[in-house]
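1. have a look at this prediction, sequence included:
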Amino acid sequence: MDVLIRNPLSVVRARAREIPVGKLRQSSDWGIPGFFESKLKLNEEGDALNEIPSLNVTASQNIEDKSLVRFRCMVQDILDPEFYTGIYEEVCAKTGTKVLKTAKYQDVVDIPAGCDISIGQNSITYSRLPLFCIPIPGESKWVHRALGNKMSQQIQSKDGKQRDKRKRSEVARSTPEKSHVPRITKMKRGRPGESKFEDLAPMDEVDYTSRKGSSTADPHIWNLQKGVMVKMYDTESGKFKVNDVVEFVGVFSASPLLADEDEDGAWGRFNPPSSLVPRLHVITSRKLDSGMGLVPSLDAESFIKKLNASRKPLLRTRASLLAHLKDLLGGDSVASEAMLMHLVSRVHYRRSGHIIGKFSLGISGVPPKTAMKLISFMESILPAVKPIEVTVSAMNKAAYMPVKDYNLNHLAQGELQAAAGTHIVLDETKLSEGKLLEKGIKNFSAAQQVISAQQLNFDFKYHKITFNTDTPVLILTKGKKSIFKCDCSVDIKGAESRGIREVSEASLRSFREYLLLARTLNVEIPKEITSQIQEDFVALRKANPKLPEASMHLRMGCSRLLATTFLETNLTAKRWTYTGPLFKLLR
């Protein structure tokens, strides 16, 4: 295992030597992903992921070049495919002996003393797909602690003086006799059916800082302090899309050679300097759902067993969590019940214009201090929370929608862009009168679109592309009414948070487990309950002919969420009846 982590490329080279040249030309898939998945037991219980250093909790400068790492992240941008020299000949200058070598899963290849590289008829070109990925926006600190590992902790705890004495760059420079950056060709997307190729050999003269308004020092361009350039190999087109949450396992690359050449504009806009944006050459990966990898994947039978075994203690946890929310919200029981339903909400599916599971909630009469306490508590129990301060000044300046920068061929992140399962909190408690400018109006519309339709437009300058989202939105307002329209709202009338005792770490863990489990549930509506719902709707329509159909759909959604908070998988008459008076109070 230690060799696999510290020197994964030795496995790749050994595999390449076993395959005949003819087969190497036919395919670049040499069974490497399957080998690593088998050795690391990635698809089994008790996998070895915790043995692999994580870029999420370990500073990249403390990770050894060309070692195996993992990275949990959100796909921020998908760049154009690139072609690279995957197989080349290493020639011994003294004897003329030629040996086939591979440059797969690496940016720089090491050349032994007395040898050189030949790019000739036996060379083979393969393609790979670059993705620009960032840590999951708004991810809570407790998640990092929960998913940290022994290896990362060992790396982090190394003595600082020792690290300064033997920096990664110095180690890397002293190892090979010579190094070579394999030639890369960029495939640019043109008109349908047309491909364009642009040479991106290391000496292309592209300088980031020479571009007007496009300096690499600007974190809004590349998210330089956080982003990683991920290179995908042997993957089918469309496997990943923007906003997907993925855990990658691959070879870490931050070669000093690349850093030196990048400073001279070597790789240009398509490959930001490795000194600023590390690279990860992916061997294997797995998509994560809205649980962000915190909930184990269980088959239906195992899940029901786990649910039944945990139900009683978790229902006690529900009562405890509800009581804490009530204290936070100034003793308002309706607001706390609604808040709990909001915490377990998610988009289950979309049908006939209805979004099943969505529940945007507005709480008015919230003092700023109460808003701060509520957001802080949410961050301690939810995997990802993204607070956005809503003021006239902020809305006129911020970019709520992702915007494509064609000069850098990069999709800049927007405030509302988040991974599925992230709770967005629009904090209006500091909002005062003012005028929204053109940008502010666009931002307002973008926020309302996420609240109402769970959709977000990505601005590609000449056109917009709409992406579906799954980011529950909570709106906190100091006044009586929000500037946004949401599914339900409740007024706590300026009530301050009551005396709140500090929540123990054990209680926080119970709250997290309860919410994570509840959010995985799907609540079905039995036929007899469907009949009761229809009868009630007819009766309500007789009493109020103007009652909109959307109101009944919303009440059904609230009933489902209430059942979810009780960890029930079927809607009962009891839950349906209970939401009647509750729903009236929420509206």
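-> In hand now; what should we look at?
2. for the rest of this, base every contact and every neighbour count on C-alpha atoms.
-> Fine.
3. and the helices in the stretch 1-150 of the chain?
-> According to DSSP state H, counting those that start in this stretch, the stretch 1-150 of the chain carries its helices in the segments 2-6, 8-18, 21-26, 32-40, 141-146, 150-156.
4. over to the stretch 401-550 of the chain?
-> With DSSP H, counting those that start in this stretch, the ranges of helices along the stretch 401-550 of the chain come out as 438-453, 505-519, 527-543, 549-565.
5. list the contacts for residue 491?
-> If you count contacts by C-alpha atoms under 8 Å, 6 or more residues apart in numbering, residue 491 has them with 335, 363-365, 480.
6. what about it, distance to residue 171?
-> As for residue 491, its distance to residue 171 is 61 Å (criterion: C-alpha to C-alpha, to the nearest Å).
7. over to residue 471?
-> Summarising the geometry, the distance separating residue 471 from residue 171, computed by C-alpha to C-alpha, is 44 Å.
8. tell me which of the two has more neighbours.
-> With neighbours defined as other C-alpha atoms under 10 Å, residue 471 and residue 171 compare such that residue 471 has more, 30 against 13.
9. the more buried one contacts residue 348, doesn't it?
-> No: Residue 471 lies out of contact with residue 348 (C-alpha atoms under 8 Å); the separation is 11.8 Å.
10. just the strands from the stretch 151-300 of the chain, written as ranges.
-> Assignment of strands within the stretch 151-300 of the chain using DSSP state E, counting those that start in this stretch yields the ranges 178-180, 184-189, 195-199, 228-233, 245-253, 279-288.
11. can you give the distance of the first one from its chain's centre?
-> Centroid separation for strand 178-180 versus its chain: 35 Å, with C-alpha atoms, centre = their mean, to the nearest Å.
12. pull out the buried positions in it.
-> Of the residues in strand 178-180, those buried by neighbour count under the rule 16 or more other C-alpha atoms under 10 Å are 179-180.
13. need the strands of the stretch 151-300 of the chain in TSV (columns: distance to residue 459).
-> Rendered in TSV, the data for the strands of the stretch 151-300 of the chain read as follows (distance: least, C-alpha to C-alpha, whole Å):
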stretch	distance to residue 459
strand 178-180	39
strand 184-189	18
strand 195-199	24
strand 228-233	22
strand 245-253	21
strand 279-288	25
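14. look up how far residue 66 lies from residue 80.
-> Using C-alpha to C-alpha, residue 80 is found at 24 Å from residue 66.
15. centroid-nearest residue for the protein?
-> When the chain is reduced to its mean C-alpha position, the nearest residue by C-alpha atoms, centre = their mean turns out to be residue 74, at 2.9 Å.
16. for comparison:
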Amino acid sequence: MAREISNPLGVIDELFARCTGDKPPSEWQEKAHFVKTLELENEENFARVPCLNDVLAEEIPPFSLVRYRCLVQDVFEPELYSMLLLDREAQRFVTTKYRETLPGGKDLQDLGRNGLGTRGAYYCVPLPGETPWAKAAAAAGRTAAASAGQSQARTKRSRDEDVDMADMEPAAEAAPQVSQKPRQKQAPVPTPARNSDSFGLNFPLPWEEDQRATACIVKLYDEDAESLRLCESIEILGVLCVDPSMANLGDAPSWPYDARSPSTALVPRLHGLVVRRLPFYHPALPFSPAFLSEARLAQAYQRGLGGLQQARSAAIGLLQQSLKDPLAAEYVLALLASRVYGHTSGMALGQWSLNISHWPEDTAKSLHGAVSQLVPLAAHLPLTAETLSGGRWKPRKDFEANRLVAGKLQLAPGTTVLLDEAQMAQGTLNEVGVRAAQALNSLVTDQTLQCDFNSYDVPIPLEVNCLFVSKGVSILKLADVVVPLQPQNVTTDMASVGAGLDAARFLLALITRQARPFSMPEEVTARFSEDFAQIRQEHQDVGQRTVHVWRSLARAVCLTHGEEVLSLERWNSVLAMERERLRRMTESGIQMA
């Protein structure tokens, strides 16, 4: 294992020692060194770095290099810290950059203002709603890369037996602040229950806290220090700071609670060297710059899928298995393939919401299960008068603890949100419920997350796909498109679905990774306008918003067929879908949008 992974602080200190003089720099190309030495531009090399999402923090050696895939849940004020100290004995400067505590075993002199530095601090949690297959795919990618690396290492050692054992040692020199006590065999102590209210774990989806996921306080430096924003999806590569002596919380139930400074045994600190943004995260697509060129994505979109129709058929088949309705399956797939591609007059172009009405069951878990098989991020949120009035829906600023308390709507960009009204009944909303409904309205219609700062709300842009399921028409009446469900006797070849499932996921990843180019020729635009005028004559309650919905729907349907130009043939098929939907709405007595 490279020293950059097993002992990053030792490497950082060596690099710092080479460039110190009368005025030590605040940056000494340490980030560039790690990127170059570990060849992190190569996605396989990046995946070889241990990932905090795949294992428990206590299973990773402290002060080693790790990766962490996360959501920025809270943005703290920048920290002022003693960046430089003077080693009196050696008469040279030492740095505390990328450290949580001072190096031990040295006579260090505080330099006052001359030694101060600032760093950004963020509270981060694993991506809310990450689906099981996405977690497994990410972990499998790391395992495959690690196996390849071990194979290469064995080959190298067979040629050269003089292996530098220093590179194989654990990061002991990187952790001088930890007392080296002899280990004693003892019975394992049960892990105590972890509660966000007691210990500061601030997960947007409360049930994910029981999955032993790890929250981190991320510290960033230099140009990255203040670069992150709330609700941004990122991947951090940095130094994991955990105090092993505090790994067992069972003996210390009376520790003082501090929302911004919890024990590192509970909330590890991660001092970042490399920051990668994950817009519309998908484990099937790498994120290093070398893989993100438009040319590469276009090539993958046009040729990489091979059997594109197999991919699309697998997605439709999976959705039909739950919905029992081919038309509804087409609309749900179009929603999953949609994303915002621009803004005009305060409207997000490409964004629309869907309501599957006349749902026959008491819960939409089966549909959530199908959707979760296709997308990497999905959240199932039951909506009743009780859940709206009794839960935390939007983030709330706790001024006493000086932190942002998470809410269920604080999700990662690109999440598919299934808003389940199947058990919704008549009831009265209290003040909390009214505010929750207002927050849902902002998220669905404006693509903004309202953060409650007591006397005012702060809107945060958040692009998600919203899917309502209801027995009648959604009581909240927020959806742009209503599809009354009409179950049919459809047969799904689940063997074919299974064979094409990975391709279906990859297809959706390519479509939503970034806004795809799309165009409507003049003749199609003219036909589009004529058809809209005719539909308005037939259904006078069809509103102007339908124009936007049709464009977004046509775009999504085209892209799922691998087309980036709307043809007359494809538009006619989309119009046929809309005519059938409007027929069902008239038959059910539902007013048009």
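-> Sure, I can see it. Owing to the predicted nature of the structure, the values given are computational and were not obtained by experimental measurement.
17. now the TM-score, please.
-> These two chains, once laid on top of each other, score a TM-score of 0.82 by TM-score structural alignment, normalised by the length of structure 1; 530 aligned residues with a C-alpha RMSD of 3.3 Å.
18. could you check which residue of structure 2 pairs with residue 282 of structure 1?
-> Mapped onto structure 2 by TM-score structural alignment, residue 282 of structure 1 lines up with residue 272.
19. grab the nearest non-local neighbour of its match.
-> On the basis of C-alpha to C-alpha, 6 or more residues apart in numbering, the spatially nearest residue to residue 272 of structure 2 that is not a chain neighbour turns out to be residue 238, at 4.0 Å.
20. identify the residues contacting the residue nearest to the centre of structure 1.
-> By C-alpha under 8 Å, 6+ apart, the contact list for residue 74 of structure 1 reads 133-137, 242-246, 419.
21. same question for residue 174 of structure 2.
-> With C-alpha under 8 Å, 6+ apart, residue 174 of structure 2 has these contacts: 7-10, 63.
22. which two in those are spaced the farthest apart?
-> With distance counted by C-alpha to C-alpha, no two of the contacts of residue 174 of structure 2 lie farther apart than 10 and 63, which are 9.8 Å apart.
23. more neighbours, the two?
-> Just comparing residue 10 of structure 2 and residue 63: by other C-alpha under 10 Å the higher neighbour count belongs to residue 63, 29 against 18.
24. for stretch 137-155 of structure 2, which positions count as buried?
-> 138-139, 141-142, 145-146, 149.
25. wait, I meant stretch 4-16 of structure 1
-> By neighbour count with 16+ other C-alpha under 10 Å, stretch 4-16 of structure 1 contains the buried residues 4-9, 12, 16.
26. can you redo those as JSON lines with distance to residue 219 of structure 1?
-> Rendered in JSON lines, the data for these read as follows (distance: C-alpha to C-alpha, whole Å):
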{"residue": "4", "distance to residue 219 of structure 1": "34"}
{"residue": "5", "distance to residue 219 of structure 1": "31"}
{"residue": "6", "distance to residue 219 of structure 1": "31"}
{"residue": "7", "distance to residue 219 of structure 1": "32"}
{"residue": "8", "distance to residue 219 of structure 1": "32"}
{"residue": "9", "distance to residue 219 of structure 1": "32"}
{"residue": "12", "distance to residue 219 of structure 1": "35"}
{"residue": "16", "distance to residue 219 of structure 1": "39"}
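27. name the nearest of the residues you listed relative to residue 57 of structure 1.
-> For these, the minimum distance to residue 57 of structure 1 (C-alpha to C-alpha) is 16.8 Å, reached by residue 5.
28. just give the nearest non-adjacent residue to the closest one, would you?
-> Nearest non-adjacent residue to residue 5 of structure 1, counting by C-alpha to C-alpha, 6+ apart: residue 68, 4.7 Å away.
29. also residue 509 of structure 2?
-> Leaving aside its sequence neighbours, residue 509 of structure 2 sits nearest to residue 282 (C-alpha to C-alpha, 6+ apart; 6.2 Å).
30. cool, and residue 178 of structure 2?
-> In space, residue 178 of structure 2 comes closest to residue 243 once its chain neighbours are excluded; the distance is 6.9 Å by C-alpha to C-alpha, 6+ apart.
31. just give me the match in structure 1 for that neighbour.
-> Taking TM-score structural alignment, the alignment pairs residue 243 of structure 2 with residue 255 from structure 1.
32. isn't its match right next to residue 63, touching?
-> No: look at residue 255 of structure 1 against residue 63 with C-alpha under 8 Å: they stay out of range, at 11.5 Å.
33. please say which of those two ends up with more neighbours.
-> Neighbours around residue 255 of structure 1 and residue 63, counted as other C-alpha under 10 Å, are more numerous at residue 255. The numbers are 24 against 21.
34. for residue 127 of structure 1, see how far away the more buried one is.
-> Counting by C-alpha to C-alpha, the gap between residue 255 of structure 1 and residue 127 of structure 1 amounts to 21 Å.
35. okay, how far is it across stretch 537-552 of structure 1, tip to tip?
-> End to end - C-alpha to C-alpha - stretch 537-552 of structure 1 spans 7 Å.
36. aligned to residue 556 of structure 1, what sits in structure 2?
-> Aligning on TM-score structural alignment places residue 556 of structure 1 opposite residue 551 in structure 2.
37. what about the residue opposite residue 100 of structure 1 in structure 2 once aligned, neighbour count?
-> Matched by TM-score structural alignment, residue 100 of structure 1 corresponds to residue 93 in structure 2. A count of neighbours around residue 93 of structure 2, defined by other C-alpha under 10 Å, yields 21.
38. residue 274 of structure 2 versus residue 93 of structure 2, what's the distance?
-> For residue 93 of structure 2, the distance to residue 274 of structure 2 (C-alpha to C-alpha) stands at 25 Å.
39. residue in structure 1 paired with residue 409 of structure 2?
-> In structure 1, the position corresponding to residue 409 of structure 2 is occupied by residue 416, as judged by TM-score structural alignment.
40. quick check: the longest helix along structure 1 compared with structure 2, mean distance?
-> Longest among the helix segments of structure 1 by residue count, using DSSP state H, is helix 300-328. In the superposition with structure 2, the average deviation recorded for helix 300-328 of structure 1 is 2.5 Å (mean C-alpha distance after the TM-score superposition for structure 1).
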